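Asks: Give me a model of this one.
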Amino acid sequence: MANDVFRRCGCRDENKKQLGGRCPHLATDPKHGSWGYYVAGGVNAATGKRQQFRKTGFPTQKAAREARNKVAVKVDQGTYVPPSKETYGEYLDKWLPRHAATGKGLKPTTMDNYERYIRNDIKPSALSRMLLTDIRRYHLNEFLSGLSEAGRGAITVRRIAAVLQGSLRAAARSHRIDHNPATELELPTAEKHKVSVWEPAQVGAFLDVASEHRLGALFELAMFTGMRRGELIGLRWTDIDLAKRVITIRNNRVQAAGRILDQGTKTDAGERYVDLDDRSTGALIGWQIQQAAEREAGQEAYEVSGYVFTMEDGRPLKPQYATRLFESLRVKAGLPKLTFHGQRHEHASLMIAAEVDIAVVSKRLGHSSISITSDIYGHLIGSASRNAAENAAALVPAKKARAHTLHSQAPISA
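Replies: Have a look, this model is predicted:
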């Protein structure tokens, strides 16, 4: 093993040939040249050639020997990955399309986001220019910290971190690197903001204004079903059973990479059945009659798309059109700021105020777990929970009069 560690220099003879370990100065000057090592790696199964892993540039013999021993252990265990000439940016160009096409794949909107984060944030950075095998956890933490210092929001930074974690996890799994450095990263804390909703009277005022528009039924359905924007504009008449008063949600119409796409629901739990109330059912029947009249008036110019909510000529709605229409109606009604997605929160708050079980609310919204629903709407449960407690206690008969009555109730007679 002694010959596995060596010292050499870059001096050359009169013929410009490198002397390497034959330089006479190596024997007289202990600081001349540098130390290196080589490790025999057996036969490469793919090429049939013997492998030898080398590295030089160590200042002392001890440093070279320690590095050599670490590599030898990994070679014996079959976990050693030789240094790569592939940069992280080059690897990402190969990883993303492969990741999108394998396993569960990526939805178009997720793919669009990943491409944007790689193009705008990762590729311009020094991290992208590093060799894949040189990346360590502190490099990743410094990169993410730099994003935060540049003003990127905590949620955005965490999403970019997800790209780092996914790509480097795949690199380790495919033995391009000997370990995954993207574990236990230092991520910024994303503050949770309480959901802000309108009062029921304000919801009524908005729907009164919306009813004057041809697409008023769109907002009736949004408020009373909690469907997402993409689920609403991607809804087809074949997904609705008006006789049974139930909607099957199986489509999500979204915009990705400048295109409007129909894709599956956001999560597996997102594909669900939603029961309709009387008001929503009536709104849909009224809209069905109006849409039929528009189709009759449009004749050959009318595009029969099968979607529930359409433009006057039958073309399906675009996501941004629905958002802009909601905002214009909100302003017309003189109501506080609320996003289109806020109607989904509004439905949840109305359900909770009506003392509906949180599990039912979660199922209607298509959340993957009840904990997600509780995290988002937990602050709205207070009064509903108190009412439920009172109702539960009222079911139990009492043989004796209560010894104490709250001051809010009638005073006890002397």
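Asks: from here on, contacts and neighbour counts on C-alpha atoms
Replies: Will do.
Asks: all strands for the protein, in order.
Replies: For the chain, the strands defined by DSSP state E occupy 5-12, 18-20, 34-43, 50-58, 240-241, 246-249, 252-256, 259-263, 272-275.
Asks: I'd like to know how many residues surround the closest residue to residue 85 other than its chain neighbours.
Replies: Among residues not flanking residue 85 along the chain, residue 131 sits closest, at 6.1 Å (CA to CA, 6 or more residues apart in numbering). Residue 131 has 17 neighbouring residues, counting by other CA atoms under 10 Å.
Asks: One more sequence to fold, the one below, so I can look at both together:
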Amino acid sequence: MPKYGEGSVYFETTRNKWHASVVDPQGRRTHKRFNTKEEANAWRLSMTAKYIKGDYVVKSDLTLGTWVLQYLGVFVKPKVREKTFLDYANTAAHINEELADVELQKLTPLAVQAYINTAEMTEGMKDRVIKLLCRASKKAIATGLIEKDFMAGVEVLKPEPKEVEIFSPEELSIIMKTIDSDARLRRHHLLVSVAIASGCRMGEILALTPQDLDGDAIKINKSLVEVKGVAKLQPPKTRAGYRRIPLPKNIMAELYQAAYALESGEIIKNANGKPCLSTNIDKSWKRILNKAGIPYRKFHCLRHTHASMLLAAGVPILEVSKRLGHSRPSHTLNLYGHAIPGYDSQMPSLVEKVFNIGNCNKETISAVSCPVLPQTTKKVEPNCNQNATY
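Replies: Below you'll find the model as predicted:
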């Protein structure tokens, strides 16, 4: 049996090529042909160096599709919630056989980019597929399945972000009157009221129990989501999701009244006294808007409306971000920055006051008194880690 690291270089007269070979750590001989002896020797030495450093990747016929499923099952599923995992699985299902059947070690950025460019899917789904493949590629490198990142340079033209939709105060009033005027819709009064007053997500409100009522506020510590037609409780995604939200007295009074007869379980239930499913709420929400004569917007837009109105009223963005349960205020700013009152009309006078440049002329311009700006010695590096690795 050939020895590990053993190699040779010789000239093949029949092919007019230099043949180089080397034995890998598993005792298998790998070979390649070159035009010159120098190239053949360089390859033999580089392969030997890889064996010594432990950088050699064992040849495998593992396909991309098989690897993505293994990656999701082994590395992702144990760390995410069930519904999130199903979202990842749905994204993986959009990778068709044209790409999924390619051997992982033969995959190139060019092949992936060509597939993305011609794939019949929305730009949003293309973006999700690329992010999934980027994570799968990095994990394949980390686990020694491939040498090079097959997603290096692959990109998708992201569509312009959609403008956040909100309801006007007049529309909110009409919605509540519509709910209260219809016996079949009236049971949704509390859910919609709390959504408007708190900015909570639907699942967070549906998960409220009597134990979550805390004086003049509600405590958010879980969410009720629908997974394959079954209502399930899950914790918030981040620590910021755990929060206490003060509400108006009349809303809290309604919650306490609804919770009075309950010892446990969710305060808001369906007509059969069971936990509400989001799909059923969505159907009722469409009926409410249709009867109210208001153009359809998702139930989640009540959350957008709450945040936008608070910011428009001058509530600090940090306070709004905490109320919404965002882990980063920058996310709140990106979503609702348009709602923050503008100061353009006040800028001239503010600049004049801060920099003391009112009534300046050519003789005094050089004597302008400017505030001393704070200095920093800390170098700020850009955040390039856009794709998290599970």
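Asks: hang on, the earlier thing: which one in structure 2 is aligned with the residue nearest to residue 85 of structure 1?
Replies: Aligned counterpart of residue 131 of structure 1 in structure 2: residue 103 (TM-score structural alignment).
Asks: contacting residues for that match?
Replies: Listed by CA atoms under 8 Å, 6 or more residues apart in numbering, the contact set of residue 103 of structure 2 reads 60, 61, 62, 63, 64.
Asks: top of those residues by neighbour count?
Replies: Scoring the contacts of residue 103 of structure 2 on neighbours with other CA under 10 Å, the highest-scoring entry is residue 64 at 23 neighbours.
Asks: what about the counterpart of that one in structure 1, distance to residue 230 of structure 1?
Replies: Residue correspondence to structure 1 (TM-score structural alignment): residue 64 of structure 2 is matched to residue 88. From residue 88 of structure 1 over to residue 230 of structure 1 the distance is 35 Å, taken as CA to CA, to the nearest Å.
Asks: Which position in structure 2 pairs with residue 18 of structure 1?
Replies: Under TM-score structural alignment, residue 18 of structure 1 pairs with no residue in structure 2.
Asks: Can you give me the distance of residue 18 of structure 1 to residue 8 of structure 1?
Replies: The spacing between residue 18 of structure 1 and residue 8 of structure 1, counted by CA to CA, is 10 Å.
Asks: Over to residue 102 of structure 1?
Replies: According to CA to CA, residue 102 of structure 1 and residue 8 of structure 1 sit 47 Å apart.
Asks: Comparing these two, which shows the higher neighbour count?
Replies: Each of residue 102 of structure 1 and residue 8 has its neighbours counted (other CA under 10 Å); residue 8 has more, 20 against 9.
Asks: Residue 31 of structure 1 versus the more buried one, what's the distance?
Replies: Using CA to CA, we find residue 8 of structure 1 at a distance of 11 Å from residue 31 of structure 1.
Asks: Check residue 128 of structure 1 too.
Replies: To residue 31 of structure 1, residue 128 of structure 1 is 36 Å away according to CA to CA.
Asks: Of these two, which one has the most company?
Replies: Shown here are residue 128 of structure 1 and residue 31; by other CA under 10 Å, residue 128 has more neighbours (19 against 10).
Asks: Pretty sure that one sits against residue 91.
Replies: No: the criterion here is CA atoms under 8 Å, and residue 128 of structure 1 misses it with residue 91 at 9.1 Å.
Asks: counterpart of residue 193 of structure 1 in structure 2?
Replies: That one, residue 193 of structure 1, aligns with residue 162 by TM-score structural alignment.
Asks: show me the contacts for residue 206 of structure 2.
Replies: By CA under 8 Å, 6+ apart, the contact list for residue 206 of structure 2 reads 191, 223, 224, 266, 267, 268, 269, 275, 276.
Asks: go on, residue 97 of structure 2?
Replies: Contacts of residue 97 of structure 2 (CA under 8 Å, 6+ apart): residue 65.
Asks: ok, 10 Å please
Replies: 64, 65 (CA atoms under 10 Å, 6 or more residues apart in numbering).
Asks: Can you tell me how far residue 217 of structure 2 is from residue 133 of structure 2?
Replies: For residue 217 of structure 2, the distance to residue 133 of structure 2 equals 43 Å [CA to CA].
Asks: And the helices in the stretch 251-400 of structure 1?
Replies: Ranges of helices in the stretch 251-400 of structure 1, per DSSP state H, counting those that start in this stretch, are 278-298, 319-333, 342-353, 358-365, 370-377, 382-394.
Asks: With structure 2 overlaid, how far apart is the fourth one on average?
Replies: Yep, that's helix 358-365 of structure 1 we're talking about. On superposition with structure 2, the mean distance recorded for helix 358-365 of structure 1 (mean CA distance after the TM-score superposition for structure 1) is 0.7 Å.
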